[in-house]
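Colleague: Need coordinates for the below:
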Amino acid sequence: MVFEKCKELLGLNNILAKTLLFHLEYLLNKNNSTELNNILTKINQISNIKDSELLLFVRCKVYIELKMYHEAMLDLNLLYDKNNYYYYKYISYISYIYLLREYTDFWLYLNVNNNNFSELGIVNGFNKYMYEKPKVYFISNLVNLNSELHQLQENGINSLSEKILSSKNKELHLNLPMLYLQQGYTGIIWKINVNEILNKDCFIKFIIKSTNFEQYKNSELKHYEHMLKYEDVLKLVGLGWIEYQLPTNVGELYVQPSIEINGSINMQIDYARHGCNEEEITYIPNIGDLLPNFYKICPNVPETFKNKCFSRKEMENLLELKDIINHL
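Modeller: Here you go, the predicted model:
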């Protein structure tokens, strides 16, 4: 049965079908450098590979397994260029990052300039990359700057950093460090999850201080505030994880976002980032819902192809694919 379905996939002459088979071959040969190099040879024979995000992603993973980190970086940069800025593209990029998160040595390699962001609380390669490239500042970085925040830290299965901060119904004021955005006139977005409100006398205040100069005096900073009162916060309760975009754009290069939680609000915070969503409130799907299987991260799987994907029982016999894949 597996053999027949693979022949059908190959017969489609479909780039998505070939990508799926390349990925299956990669899974079968992760620890075999000779076979991984053979996969690269076959992938590189496909024309217009830059037009297929999934194929770029598979090649990126193969490069990483072979410790060809420079080549993997180039493919990851291509994926970023295709998906940065707007949310509906940004979430695709995040799904790729999620699947590469485990490769610690790769993220260390990407910090080739040995940039030291310890003054920002950023101490590992993955968090450095997320700050430098997509401009995501994980709120868990603050724990490295203020040990008292450790009591508010929780595991977050829906966070790329795997750590979040929870207000635990306490008043909380978090000042992020001054962040360098590298480009002006962009939005500031917070990823938050408001679980419940225990007191109507509450609010959430977002604060932005900004400047174009690396050296500055506090009196010279531009200051912006946006407050969500009880009625506004109530609309966020039960929505789950969302990205909340402040209703203003920042024109300066250096930005210090802050958040103040006043009153009994039980909420969690994952990160602040720059970017531009289409709506003020954008729902964040669970990472697990995005990535249960490799082919589910592709939004354009043809219906005819879905019928040819393998069942769990058939996946148990994937070793039979080796003879088939050799004919790609």
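
Colleague: For the rest of this, base every contact and every neighbour count on C-alpha atoms.
Modeller: Noted.

Colleague: residue nearest the centroid of the chain?
Modeller: residue 94 (2.7 Å; CA atoms, centre = their mean).

Colleague: so how many other residues sit close to residue 10?
Modeller: Neighbours of residue 10 under the rule other CA atoms under 10 Å: 17.

Colleague: follow-up on the earlier one: any idea how far the residue nearest to the centre of the chain is from residue 27?
Modeller: 21 Å (CA to CA, to the nearest Å).

Colleague: cool, residue 102 as well?
Modeller: From residue 102 to residue 27 the distance is 15 Å (CA to CA).

Colleague: Check residue 203 too.
Modeller: The value you get for residue 203 to residue 27, if CA to CA is used, is 49 Å.

Colleague: When those two are compared, which one has more neighbours?
Modeller: residue 203 (23 against 13).

Colleague: and the closest residue to that one other than its chain neighbours, how far is that from residue 143?
Modeller: The spatial neighbour of residue 203 that comes closest, neighbours along the chain excluded (CA to CA, 6 or more residues apart in numbering), is residue 229 at 4.6 Å. According to CA to CA, residue 229 and residue 143 sit 28 Å apart.

Colleague: what's the burial count for the residue nearest to residue 203?
Modeller: Under the neighbour criterion other CA under 10 Å, residue 229 is assigned a count of 15.

Colleague: Equivalent analysis for residue 195, please.
Modeller: 16.

Colleague: that's a strand at it, yeah?
Modeller: Yes: assessed with DSSP: H, G, I helix; E, B strand; the rest coil, residue 195 lies in a strand.

Colleague: Provide a list of residues in contact with it.
Modeller: 237-238, 240, 265-268 (CA atoms under 8 Å, 6 or more residues apart in numbering).

Colleague: Widest-spaced pair of these?
Modeller: Maximum pairwise distance among these (CA to CA): 14.2 Å, between 240 and 265.

Colleague: more crowded one of the two?
Modeller: Set side by side, residue 240 and residue 265 give different neighbour counts by other CA under 10 Å, the larger being at residue 265 (29 against 16).

Colleague: Pull the contacting residues for that one.
Modeller: 167-170, 194-199, 202.

Colleague: how about a cut-off of 6 Å?
Modeller: Listed by CA atoms under 6 Å, 6 or more residues apart in numbering, the contact partners of residue 265 are 169, 197.

Colleague: Now for the contacts of residue 195, which sits with the most neighbours around it?
Modeller: residue 265 (29 neighbours).

Colleague: quick one: that residue from residue 150, how far?
Modeller: 19 Å.

Colleague: Buried residues of the helix or strand hosting residue 91, list them for me.
Modeller: Assessed by DSSP states H and E, residue 91 sits inside helix 87-100. For helix 87-100, the neighbour count (16 or more other CA atoms under 10 Å) marks 87, 90-97, 100 as buried.

Colleague: Let's see this one next, to set against the first:
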Amino acid sequence: MTQYRKAISYFTKAYTIDPENIHNLNRRAITYYIIKEYDKVLSDLDKIIQLDPLNSSAYYLKSLTYYTKNDINNAKISFKKCAELLNPDNILAKIQSFHLEYLLNKNSSKDLNNILTKITKINQILNNRNIYESNLLHFVKCKIYIELKKYSETKLALNNIQNLAFISYFIQDHPDFRSYLYEVYVIYQKNFTYIGIVNKNDNELINVDEVGKYMYMYKEHGVYFVSNLTNLNGDLRQFKESDISSLSGKVISSKNENLCLDLPLINSKYNTYYICKMNVKKILSKDCFIKFIDRNYQEDYMLKHEDVSKLEGLGWIEYRISIRTSKLSIEINSIEMQIEYIRHDYYVNTITYIPDMSFMSYLLPDYHKFFSNVPETFKDKYFSRKEMENLLDLKYILNNL
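Modeller: Predicted coordinates:
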């Protein structure tokens, strides 16, 4: 939350210098939305609309803000204006419209099915040519199917989403859907028990909706939640803790102790990297390290103090590990940090910032992509050299606003 406050101060200074730059106002409005200061969101959006009366994105966020405030009447008024200004050739704008329409008609199965029909037509035009737009369309479809309790259709749409940030909006909520997933994947229970997703102790009652979530993510998206290791090694239970900002809600935390995690043999695709989702909270010693060990060939990839210091305080990130193995261990020394999952992927950035989903409310995933032509916020026009150095510490948040 502190980082978002800092981001607001930078956008405020930029606005003072350049009050007609609607892009800075957009970012500040979104940041205010994230920290739930909705009246300030509406104030900034009014400024944007005054400068650019045809800005449909401003009306979209205005409708969303009123909806979040449970002011449905004003939400519908803003939605109507947003729809009037909609560019029929702008797919992203149409997706925004579908999303608002879904929120405002959640109690009408007829209206929800009508939205699905419109989405299907757009999907046929798009034909998966744009992965991001396709992901968003499937995301809205999932929302509608969940509302209609069509869980098999929800699963099919969710399988077509290729971005974990999108999937995370579903995986924490909707226990009935997670229970459905358990029923689908229970036939693989023996395999899931081998890697700890299902507890090998038959005397323990299975939490069906919790296990269903882990089964689905591993089977369909290759995500192995490290907290499942506690089902294989009871000594690790002291390191397991809840975290509402994580994808699964459960993480392994090194706390103030050294920690070694031996991952089971998990499925991988040929020529892929390991991706580790982690949150480096505090370095406890200059002798700290994070070591990723290939147990097959006794090779390792180590992050030492200089490397780890670049990750400290960033919050949740995905870190690409330059090691390929079927048997991975992770050793942590003198670092207070959390690990949530390991997965495989092909060509990804070394570090990928993961926004805190608990702050997003009704915002669409990757919402920052809806606002084009973002100014170069780091330019001297807005900030002194010293301020720019501080600003770079916030780049992972600012780049996602």
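
Colleague: Quick check: TM-score for this pair?
Modeller: Once superposed, the chains reach a TM-score of 0.72 (TM-score structural alignment, normalised by the length of the first structure), with 274 aligned residues with a CA RMSD of 2.9 Å.

Colleague: Can you find the partner of residue 233 of the first structure in the second structure?
Modeller: Per TM-score structural alignment, the equivalent position to residue 233 of the first structure in the second structure is residue 308.

Colleague: contact partners of the helix or strand hosting its match?
Modeller: Element membership for residue 308 of the second structure (DSSP H and E) is helix 305-309. With contact meaning CA under 6 Å, 6+ apart, helix 305-309 of the second structure is reached by 286, 288.

Colleague: Check which helices and strands the helix or strand following it sits against.
Modeller: Proceeding N to C from helix 305-309 of the second structure, the next assigned helix or strand is strand 316-321, under DSSP H and E. Secondary-structure packing of strand 316-321 of the second structure (3 or more CA pairs under 6 Å, 6 or more residues apart in numbering; DSSP states H and E): strand 273-283, strand 351-353.

Colleague: coming back round to it: superposed on the first structure, what's the mean shift for the helix holding residue 308 of the second structure?
Modeller: Superposed on the first structure, helix 305-309 of the second structure shows a mean distance to its aligned partners of 3.6 Å (mean CA distance after the TM-score superposition for the first structure).

Colleague: distance between that helix and the chain's centre?
Modeller: The chain centre lies 25 Å from the centre of helix 305-309 of the second structure; the measure is CA atoms, centre = their mean, to the nearest Å.

Colleague: Going by neighbour count, which residues in it are buried?
Modeller: 305, 308-309.

Colleague: can you list these in a markdown table and add distance to residue 33 of the second structure?
Modeller: Formatted as a markdown table, those follow (distance: CA to CA, whole Å):
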| residue | distance to residue 33 of the second structure |
| --- | --- |
| 305 | 36 |
| 308 | 32 |
| 309 | 30 |
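
Colleague: Which residue in the first structure aligns with residue 262 of the second structure?
Modeller: Match for residue 262 of the second structure (TM-score structural alignment): residue 175.

Colleague: ok, its match touching residue 256?
Modeller: No: the criterion here is CA atoms under 6 Å, and residue 175 of the first structure misses it with residue 256 at 7.5 Å.

Colleague: To what extent is residue 303 of the first structure buried, counted in neighbours?
Modeller: Neighbours of residue 303 of the first structure using other CA under 10 Å come to 8.

Colleague: List the contacts of it.
Modeller: With CA under 6 Å, 6+ apart, residue 303 of the first structure has no contacts at all.

Colleague: What separation do you get for it and residue 163 of the first structure?
Modeller: Counting by CA to CA, the gap from residue 303 of the first structure to residue 163 of the first structure is 37 Å.

Colleague: for residue 134 of the first structure, same thing?
Modeller: 18 Å.

Colleague: Map residue 396 of the second structure onto the first structure.
Modeller: Checking TM-score structural alignment: residue 396 of the second structure goes with nothing.

Colleague: about what we covered before: what's the most distant pair in the buried residues of helix 87-100 of the first structure?
Modeller: Checking the buried residues of helix 87-100 of the first structure with CA to CA, the most distant pair is 87 and 100, at 19.8 Å.

Colleague: nearest to residue 159 of the first structure, of the contacts of residue 195 of the first structure?
Modeller: residue 268 (11.0 Å).

Colleague: Would you confirm that that closest one contacts residue 196?
Modeller: No: using CA under 6 Å as the test, residue 268 of the first structure is too far from residue 196 to be in contact (10.5 Å).

Colleague: For these two, list the residues in contact with both.
Modeller: Contacts common to residue 268 of the first structure and residue 196, judged by CA under 6 Å, 6+ apart, are absent.

Colleague: Quote the end-to-end distance of stretch 100-107 of the first structure.
Modeller: Termini of stretch 100-107 of the first structure sit 9 Å apart (CA to CA).

Colleague: Figure out how far it is from the centre of its chain.
Modeller: 13 Å.

Colleague: Would you mind listing the buried residues in that stretch?
Modeller: Buried-residue list, stretch 100-107 of the first structure, by 16+ other CA under 10 Å: 100, 106-107.

Colleague: before we move on, the earlier item: what's the closest of the contacts of residue 195 of the first structure to residue 286 of the first structure?
Modeller: residue 240 (9.4 Å).

Colleague: what sits against residue 26 of the second structure?
Modeller: Residue 26 of the second structure makes no contacts at all, as judged by CA under 6 Å, 6+ apart.

Colleague: Which residue in the first structure aligns with it?
Modeller: So, by TM-score structural alignment, residue 26 of the second structure is left unmatched.

Colleague: ok, which stretches of the stretch 51-200 of the first structure are strands?
Modeller: 136-138, 153-155, 163-166, 172-175, 179-180, 186-197 (DSSP state E, counting those that start in this stretch).

Colleague: a markdown table please, covering those and showing distance to residue 42 of the first structure.
Modeller: Below are those laid out as a markdown table (distance: least, CA to CA, whole Å):
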| stretch | distance to residue 42 of the first structure |
| --- | --- |
| strand 136-138 | 35 |
| strand 153-155 | 41 |
| strand 163-166 | 39 |
| strand 172-175 | 50 |
| strand 179-180 | 41 |
| strand 186-197 | 40 |
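
Colleague: and those, which is most packed in?
Modeller: Of all the strands of the stretch 51-200 of the first structure, strand 136-138 carries the top mean neighbour count, a mean of 24, counting by mean count of other CA atoms under 10 Å.
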